[in-house]
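Trainee: give me the fold of what follows.
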Amino acid sequence: MKLVRVGPRGAERPGVVAPDGRVLDLSSVTADIDGAFLAGDGLARARAALDAGELPPAVPHERIGAPIARPGKIVCIGLNYSDHAEETGATPPAEPVVFLKASDTMIGPDDEVLVPRRSVKTDYEVELAVVIGRTARYLAGPEDAAGVIAGYAIANDVSEREFQIERGGQWDKGKSCETFNPLGPWLVTADEIADPQALGMRLWVNGELRQDGDTKNQIFGVHHVIWYLSQFMVLEPGDVVNTGTPAGVAMGRGPDAYLRAGDVVELEIDGLGRQRQTVGQA
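Mentor: Model (predicted):
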């Protein structure tokens, strides 16, 4: 099942993508796609309404929002592909590298991404995002992670590398600028993704293929990451976990590869749809 939120920013309506590609209105089932919806029986009720043919078409819309309402937290894993670690000159980590992104960085998949003021190194990162559907606290092992995952989406973990690396402190200030986490277009429920470690992922800038990777090359797989995080924090329904990016980021390509106003970034992951952002200036 593919869940979607459509409409103006701050006034999105919940929807579901029908088998014929139409977006159907889920407002009769839930007021929004959020943690409360995922934690309860929302997915089951949405599926039942879809199967029964009870849902009307969504109201006409021009914008797709992020497929989940603002999460409590966005947790990210750094250097989780060996080829990406190599291109950045980093040693592959012995344990997952964890950082947080401000939850208000999340925008729709086709919304404008803003280069921050005084930025000279704004970068792109195609990532598999995991959306949590059940509370995860001290999971016993990676084998328990599947039971707390609601589904998957595409994330662009936009990053300002000078802020992140050269300005002292933690990574967060290079990761939490406004618009720095486009998500969507859909939240694809976990039952539709047979193997999260077998998903091709690609990113283009102005039509040039920059990233062409596969989740099979993650150093720490999805289930390991969710188990690991649960040892250090409580993951709540609606939380988003970005699981790392493959090689091809601007930081590994040189100064001319960083994003500038007017650039167009396109991303896709097998089975999860496609994003397209135009870059603007803050």
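Trainee: make it CA atoms for all contacts and neighbour counts henceforth
Mentor: Noted.
Trainee: what's around residue 44, how many residues?
Mentor: By other Cα atoms under 10 Å, 11 other residues sit near residue 44.
Trainee: residue contacts, it?
Mentor: Going by Cα atoms under 8 Å, 6 or more residues apart in numbering, residue 44 touches no other residue.
Trainee: what about it, which SS state?
Mentor: Put simply, residue 44 is helix when judged by DSSP: H, G, I helix; E, B strand; the rest coil.
Trainee: likewise residue 224?
Mentor: At residue 224 the chain is in helix, as set by three-state DSSP.
Trainee: I'd like the distance between it and residue 153.
Mentor: Going from residue 224 to residue 153 by Cα to Cα, to the nearest Å gives 18 Å.
Trainee: between the two, who's got more neighbours?
Mentor: Ranked by neighbour count (other Cα under 10 Å), residue 224 and residue 153 place residue 153 first, with 29 against 17.
Trainee: quick check: buried residues in the helix or strand harbouring that one?
Mentor: Using DSSP states H and E, residue 153 falls within strand 149-156. Applying a neighbour-count criterion of 16 or more other Cα atoms under 10 Å, one finds 149-156 buried in strand 149-156.
Trainee: which other helices and strands contact that strand?
Mentor: Contacts defined by 3 or more Cα pairs under 8 Å, 6 or more residues apart in numbering; DSSP states H and E place strand 149-156 against strand 126-132, strand 181-182, strand 187-189, strand 264-269, strand 273-281.
Trainee: neighbours of residue 229, how many?
Mentor: Neighbours of residue 229 using other Cα under 10 Å come to 21.
Trainee: what secondary structure does it sit in?
Mentor: Here residue 229 is recorded as helix under three-state DSSP.
Trainee: Serialize the buried residues of strand 149-156 to JSON lines and add fields for distance to residue 15.
Mentor: Shown next, in JSON lines, are the buried residues of strand 149-156 (distance: Cα to Cα, whole Å):
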{"residue": "149", "distance to residue 15": "20"}
{"residue": "150", "distance to residue 15": "16"}
{"residue": "151", "distance to residue 15": "15"}
{"residue": "152", "distance to residue 15": "16"}
{"residue": "153", "distance to residue 15": "15"}
{"residue": "154", "distance to residue 15": "18"}
{"residue": "155", "distance to residue 15": "19"}
{"residue": "156", "distance to residue 15": "22"}
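Trainee: one more to put side by side:
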Amino acid sequence: MSHGCSQYQQEVEICLSEKAFGFLLVSSDSMEVAKKSITEVIELLTEVGGSCRNSGIHSLLEMLCSLISFDLAKYVIDITERKVSYYNILVKHMCTRGQFKDARNLFEEMRGISCDPDTKTYNYLISSLCKQGSIDQAVSVFEEILGRGCSPNFITFETLIYFACKYGRSDHAIMLYDQMVSCGVKPRLSTHYAFIRGYFRSQQFDEAYRYVVDNASASTCSVQEIYNVLASLHLQDGYLIVAHNLLVEMLQKGLKPKHSIFWRTAKSLRETGKPKFANNLEAWYYSRDVG
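Mentor: Model prediction:
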């Protein structure tokens, strides 16, 4: 039977999800019973091998962490492999639950077995700290990354930039952007989205608009895309006249609004008793032959 499974697995990629382990007695009062069940599952996964084993162990760790069974998740790592990608699952779930002290302890545990945290490990901590409003602690973690010779990536910078803007620390966001460039991390379109969304969420609407216009003048990114992002944000929050004005400004500059944003803006303007604005937008849109 096992030989047949292995042969089939070589022909077809089998990926297991967390649902595959719903039968495990991880809620048992006896830790030993749970460990015995897990050991048997790991042995079976190892016998099958390939993508089935890899996805299985990953999903098993995800399931145990979602059940806050971190001790059992560590047990899985102990009897399989002590590697960063496995520890990162624990760090992710600990940080999501605000268990920063436990996550930090795990960092030290990883270093103790020469399994140093990588950029992804740090990013989980930075993101969770930022979401809880602890931007200063997140910046300290960023400085730790640099101090330990671990290279921050675009996600590291974009996360910090977004929340720096959101919390009204524009100067710090710009400093991070400069540091991003100096570190050789090429800004992506999503980097500019981080600035725009951060300004918008802190209700710095003028700053968000100025950022779009300044980048349009500098031609440093897709002008059309960042205009669309800002118009979409205003539309989502019900600032229909501002969304209308941005779309008309785009058309006047020869830029093409996304059809879905144009259509939803015109529709919402009519539904809220502003047909003149809807007609004006449609006149501009179709006169430019962008439909």
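Trainee: TM-score for this pair?
Mentor: In this superposition the chains share a TM-score of 0.21, using TM-score structural alignment, normalised by the length of structure 1; 110 aligned residues with a Cα RMSD of 6.8 Å.
Trainee: thinking again about what came up before, nearest to residue 241 of structure 1, of the helices and strands packed on strand 149-156 of structure 1?
Mentor: When those are compared by Cα to Cα, strand 126-132 sits nearest residue 241 of structure 1, at 5.0 Å.
Trainee: let me see the contact set for the nearest residue to residue 243 of structure 2 once chain neighbours are set aside.
Mentor: Nearest non-adjacent residue to residue 243 of structure 2, counting by Cα to Cα, 6 or more residues apart in numbering: residue 231, 4.7 Å away. With contact set as Cα under 8 Å, 6+ apart, residue 231 of structure 2 has these partners: 242-244, 246-247, 261.
Trainee: give me the distance between residue 7 of structure 2 and residue 46 of structure 2.
Mentor: Counting by Cα to Cα - residue 7 of structure 2 and residue 46 of structure 2 are separated by 14 Å.
Trainee: in terms of neighbours, single out the busier of the two.
Mentor: The neighbour comparison of residue 7 of structure 2 against residue 46 (other Cα under 10 Å) goes to residue 46, with 16 against 11.
Trainee: what's the closest non-adjacent residue to the more buried one?
Mentor: Distance criterion Cα to Cα, 6+ apart; nearest residue to residue 46 of structure 2, sequence neighbours excluded, is residue 53 at 5.8 Å.
Trainee: sec struct for the one you found, please.
Mentor: Three-state call for residue 53 of structure 2 (three-state DSSP): helix.
Trainee: over to residue 37 of structure 1?
Mentor: Assignment for residue 37 of structure 1 (three-state DSSP): helix.
Trainee: tell me how far whatever helix or strand the residue nearest to residue 243 of structure 2 lives in lies from the chain's centre.
Mentor: Element membership for residue 231 of structure 2 (DSSP H and E) is helix 223-236. Counting by Cα atoms, centre = their mean, to the nearest Å, helix 223-236 of structure 2 is centred 20 Å from the centre of its parent chain.
Trainee: how about that helix: buried residues?
Mentor: Applying 16+ other Cα under 10 Å to helix 223-236 of structure 2 flags 223-235 as buried.
Trainee: next SSE downstream of it?
Mentor: That would be, after helix 223-236 of structure 2 and using DSSP H and E, helix 240-252.
Trainee: other residues contacting stretch 123-136 of structure 2?
Mentor: Under the contact criterion Cα under 8 Å, 6+ apart, stretch 123-136 of structure 2 has outside partners 91-92, 95-96, 98, 100, 103, 137-139, 141-142, 155-156, 159-160, 163-164.
Trainee: narrow those residues to those that are buried.
Mentor: 91-92, 95-96, 98, 100, 103, 138-139, 141-142, 156, 159-160, 163-164.
Trainee: what's the angle from the helix or strand harbouring residue 48 of structure 1 to strand 149-156?
Mentor: Applying DSSP H and E as the criterion places residue 48 of structure 1 in helix 42-51. If you take axes from the mean of the first three to the mean of the last three Cα atoms, to 10 degrees, helix 42-51 of structure 1 sits at 80 degrees to strand 149-156.
Trainee: and the helix or strand that comes right after helix 42-51 of structure 1, what other elements does it pack with?
Mentor: Once the chain leaves helix 42-51 of structure 1, the next helix or strand it forms, by DSSP H and E, is strand 64-65. Packing contacts for strand 64-65 of structure 1, counted by 3+ Cα pairs under 8 Å, 6+ apart, involve strand 2-6.
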